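Trainee: 3D, please:
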Amino acid sequence: MTYKAVVIGGGPGGYVAAIRIAQLGGKVAVVEKDKLGGTCLNRGCIPTKSLIAAVDKLKTVEEAAEFGIEVGKPVIDFGKVQARKADVVEKLVGGINFLFKKNKVKLFNGTAKIKAPGVVEVENNGENQELHCENIVIATGSSPALIKSLGYNGTTVITSDEALQLTEVPKSMLIIGAGVIGCEFAHIYGSLGTEITMVEAAPSILALQDKDISRRMQTIFKKKKYSIKTNVTIKKIEEVESGIQAELENGDIINAEKALISIGRTLNIKNIGLEKLGVELGQRGQIVVNDKMQTNIKGIYAIGDVVMKYQLAHVASAQGIVVAENIMGKQSTMDYSAVPSCVFTSPEIASVGMTEQQVKDKGIPVTAGKFNFMANGKALSMGEGEGFVKVVTNSKTDVVLGVHIIGPHASDLIAEATLAVKNGLTAKNLAATIHAHPTLAEAIMEATENVHGISIHG
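Mentor: Sure, this is the predicted structure:
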């Protein structure tokens, strides 16, 4: 049996690619060594959002008195929180299995190795099977990055994988790395009562965000009594009776029950046959692809984290669709001009396009407009007035080059901004669009008005 394509990896890139190939009439197989859904569904996006949903409910109860609703002190049953998370994940994994059957996608459980172009060997419990195909799609994803000197052991020194499986809320946690993953876990466990200390080598937390956003989030975290140490690295971590003891390069000592390593991710590309095939790799070890997601070897494609364009589930899915269309004879290319990214803290953060500094670095004349949620009727009614919308434009053309939001439902609001950046809309285009009242989206309208200094409420 020859397949139109064999997809290695059933994450948000791989399973989407496979389903689209099947929808377009191709016979397709997926090889997955674990559960369908990949990191995103099983150890990333979905389980973290389930835990965040729980702490958001906790916040609602804790703040109920401000709305005139008296309730008793909430009691956290962390076992039930974790059980609900597992249930959500199980339902979504089951959903992908259903979609595979519906679209006649063949699933092989096991570890894949590319023996030659068009030949994939699947090993499962010591038994090997060869799959023959016209095309191969590498969608093997990534795993949490580890620094051996930090003493990772999976119990007191952990990664995000173990942080999602804890059976008890730690009394204290040292978070190494204050990027997206570190900040989301700070929000989760800090909200549950864990004493949080964050150590970041960069000058600020969320260093890739617009500076105004990262500064505001750092201020919010400090108000929550999180200890934040930037511009410093960990020298060593030792196990002690109470958990761990970390020594920083500046000599500071930190004691905590757990240490969470959240310094990024490493690519899952070892032992899948790339070296023998001569697949080109980049300086950071990533698989090099063109805008059609093709490698330098005919009939072999790569998508998702392994190509290191953006390590985001929705980008992997978009790449999967591009791959599927190219395999099935259509001409499709990736466009990274408007990629939204979200941080599910409280308040949420969402961004699309360039930061103000990136625009300046390119020598483009820049004008930014900002509007605070404190002046938005819906936000105040919700008790969520913290944060703002910032719109970055080209001063000469008025085209929106970036939008950065910190505030309530930022991850939902960014969709309008992404559409604007994708289609080259101007600030005046957005400002002239009637937005329903009272809604959070009005903050985007007012921020674009503020680009020209005519915001009514700003």
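Trainee: going forward, measure contacts and count neighbours with C-alpha atoms only.
Mentor: Fine.
Trainee: which residues of the protein fall in helices?
Mentor: 14-23, 38-43, 45-62, 78-102, 160-163, 180-191, 211-223, 274-277, 313-327, 356-361, 377-382, 410-422, 427-431, 442-451 (DSSP state H).
Trainee: out of those, nearest to residue 256?
Mentor: When the helices of the chain are compared by Cα to Cα, helix 180-191 sits nearest residue 256, at 13.2 Å.
Trainee: any idea how far that closest one is from the middle of the chain?
Mentor: 13 Å (Cα atoms, centre = their mean, to the nearest Å).
Trainee: format the helices of the chain as TSV; extra columns: mean neighbour count and distance to residue 268.
Mentor: Listed next are the helices of the chain as TSV, based on neighbours: other Cα atoms under 10 Å; distance: least, Cα to Cα, whole Å:
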stretch	mean neighbour count	distance to residue 268
helix 14-23	26	14
helix 38-43	22	11
helix 45-62	18	18
helix 78-102	15	21
helix 160-163	18	15
helix 180-191	23	19
helix 211-223	17	30
helix 274-277	13	11
helix 313-327	24	14
helix 356-361	16	31
helix 377-382	16	42
helix 410-422	20	28
helix 427-431	20	42
helix 442-451	26	39
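Trainee: next, the second sequence, to be compared with the first:
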Amino acid sequence: MPEHQYDVVVIGAGPSGEGAAMNATKNGKRVAIVEDKNTVGGNCTHWGTIPSKALRHSVKQIITFNTNQMFRDIGEPRWFSFPRVLQNAQKVIGTQVKQRTQFYSRNRIDLVNGSASFVGKNELEVRGSKGVETLHFKQAIIASGSRPYLPPDLNFRHHRIYNSDTVLSLSHTPRTLIIYGAGVIGSEYASIFAGLGVKVDLINPGSRLLTFLDDDISDALSYHLRNNGVLVRHNEEYESVDGDDHGVVLSLKSGKKIRADAFLWCNGRTGNTDKLALENIGLQANGRGQLSVDDHYRTEVENIYAVGDVIGWPSLASAAYDQGRSASSDIVQDDYFRFVSDVPTGIYTIPEISSVGKTERELTEAKVPYELGQAFFKDLARAQITGEPVGMLKILFHRETREILGIHCFGDQAAEIVHIGQAIMNQKGDANSLNYFINTTFNYPTMAEAYRVAALNGLNRIF
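Mentor: Model (predicted):
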């Protein structure tokens, strides 16, 4: 049984593990990263962020082709199958894996393939195809990610019942699809399949879509999903899901029955901690497989950290990378540690959504005297040129100091546009002010110009 000694061992080669490993090795630590899949990148690269966003991009291009009058000179609207569209995502995944594998080799990080389990507070066992290796370490960072939560009463072995991982192996295009769970993943897949012409029933156990969003944005998402043919059913819970050779029947507790060609489960995720033998180091995960950490990403065991999906909120690849890097910063004691809390939300529905800061509801409940400025994309020259008129930008600001309190965007390129507002929000004192957008010249025509339009709209509301 080979034994190795490291300063830092990272469990998981997704975004949080990569961030942790890179920062540690660049600060002179001897680092190993353990990955139980054959290739690096984690759930983000193989089943989550990258494939779903690549899928979305391809579907968006199809929608543009099929709805833009200019393309009618080329030919009639075309139908594309789900497997055909998925091929583009596979190319992106391959590029990402190659790139990230090179990161590890170039930075002299030992990549150990296999399943990790703790033997003690300074010892890890890795079981792989080449046998068992023992890794000794001073510090460990658990970055093992998450997987879809699968209720035991659903038969996910049935060829018509999928979850958000296995849907990427879907070998045909269903005519009708039930998506259970209307969170970020469920809403994104509802947009993707609706864009391919699939009739989608989106079942939401809650009372409205994505309740953490600003109410106007949530309402806009509901409208556009329905406008694209998605039937959204709120306040519904499943009783049973039964598949046969011809389709799937969803029985709801309300007494309704819905039939479709396929069923996609998108309701919750579970941290990947069940195989780590946490009991050997005195750690225990909660019911969703998640670990609790302090404000420096330390678990209850002083030399063991945890980052990414395995600690729960916000469960975003963007935040995970920064969390991993920050955990390493705490170990190497550099100048870059921060507890990651200022996280923009990026939701890649069609059109996409992004926000940062407070919502109107939060500000109202806190009795903050705020005002708002709005810019509707249909009024912007750039949106008229690109043929993407759906959407809006909303700036929330303090009525007296004009401090920017929240940015909420819905429409094409929303996840890019939000960063302009985020940059101003992070400035100190008067630099964080609505006045910046009023006194700054923006390129014309651009989508960024929405900030000037929204700021002037907000200024007109102050008396």
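Trainee: circling back to that earlier point, to residue 144 of the first structure, which of the helices of the first structure lies closest?
Mentor: Closest approach to residue 144 of the first structure among the helices of the first structure (Cα to Cα): helix 160-163, 7.1 Å.
Trainee: average gap between the closest one and the second structure?
Mentor: Comparison of helix 160-163 of the first structure with the second structure after fitting gives an average deviation of 1.1 Å (mean Cα distance after the TM-score superposition for the first structure).
Trainee: quick one: that helix aligns where in the second structure?
Mentor: Per TM-score structural alignment, the counterpart of helix 160-163 of the first structure in the second structure is residues 164-167.
Trainee: look at the corresponding residue of the first structure for residue 207 of the second structure and say how many residues are nearby.
Mentor: When the first structure is aligned by TM-score structural alignment, residue 207 of the second structure is paired with residue 203. Residue 203 of the first structure is flanked by 11 other residues according to other Cα atoms under 10 Å.
Trainee: now do the contacts for residue 203 of the first structure.
Mentor: Residues in contact with residue 203 of the first structure (Cα atoms under 8 Å, 6 or more residues apart in numbering) are 230, 231.
Trainee: return the distance of it relative to residue 253 of the first structure.
Mentor: Per Cα to Cα, to the nearest Å, residue 203 of the first structure is found 20 Å from residue 253 of the first structure.
Trainee: right, and residue 34 of the first structure touches residue 108 too?
Mentor: No: assessed by Cα atoms under 8 Å, residue 34 of the first structure is found out of contact with residue 108, at 10.4 Å.
Trainee: just give the closest residue to the equivalent of residue 220 of the second structure over in the first structure, not the sequence neighbours.
Mentor: Under the alignment (TM-score structural alignment), residue 220 of the second structure pairs with residue 216 in the first structure. Distances taken as Cα to Cα, 6 or more residues apart in numbering place residue 387 nearest to residue 216 of the first structure, at 7.7 Å, with adjacent residues excluded.
Trainee: what's the local residue count around the residue opposite that neighbour in the second structure once aligned?
Mentor: Matched to the second structure by TM-score structural alignment, residue 387 of the first structure sits across from residue 391. When counting by other Cα under 10 Å, one arrives at 23 neighbours for residue 391 of the second structure.
Trainee: again with residue 173 of the first structure
Mentor: 27.
Trainee: coming back round to it: tell me the contacts of the residue nearest to residue 216 of the first structure?
Mentor: By Cα under 8 Å, 6+ apart, the contact list for residue 387 of the first structure reads 216, 347, 372, 373, 374, 405, 406, 407, 408.
Trainee: hmm, back to that, roughly how far does the match of residue 220 of the second structure sit from residue 180 of the first structure?
Mentor: Taking Cα to Cα, one finds residue 216 of the first structure at 15 Å from residue 180 of the first structure.
Trainee: now residue 80 of the first structure
Mentor: Residue 80 of the first structure is 26 Å from residue 180 of the first structure, by Cα to Cα.
Trainee: cool, residue 392 of the first structure as well?
Mentor: Residue 392 of the first structure is 22 Å from residue 180 of the first structure, by Cα to Cα.
Trainee: which residues are in contact with stretch 86-105 of the second structure?
Mentor: 22, 39-41, 45-46, 50-52, 54-55, 58, 110-111, 168.
Trainee: with the first structure overlaid, how far apart is it on average?
Mentor: Stretch 86-105 of the second structure sits 1.2 Å off on average (mean Cα distance after the TM-score superposition for the first structure).
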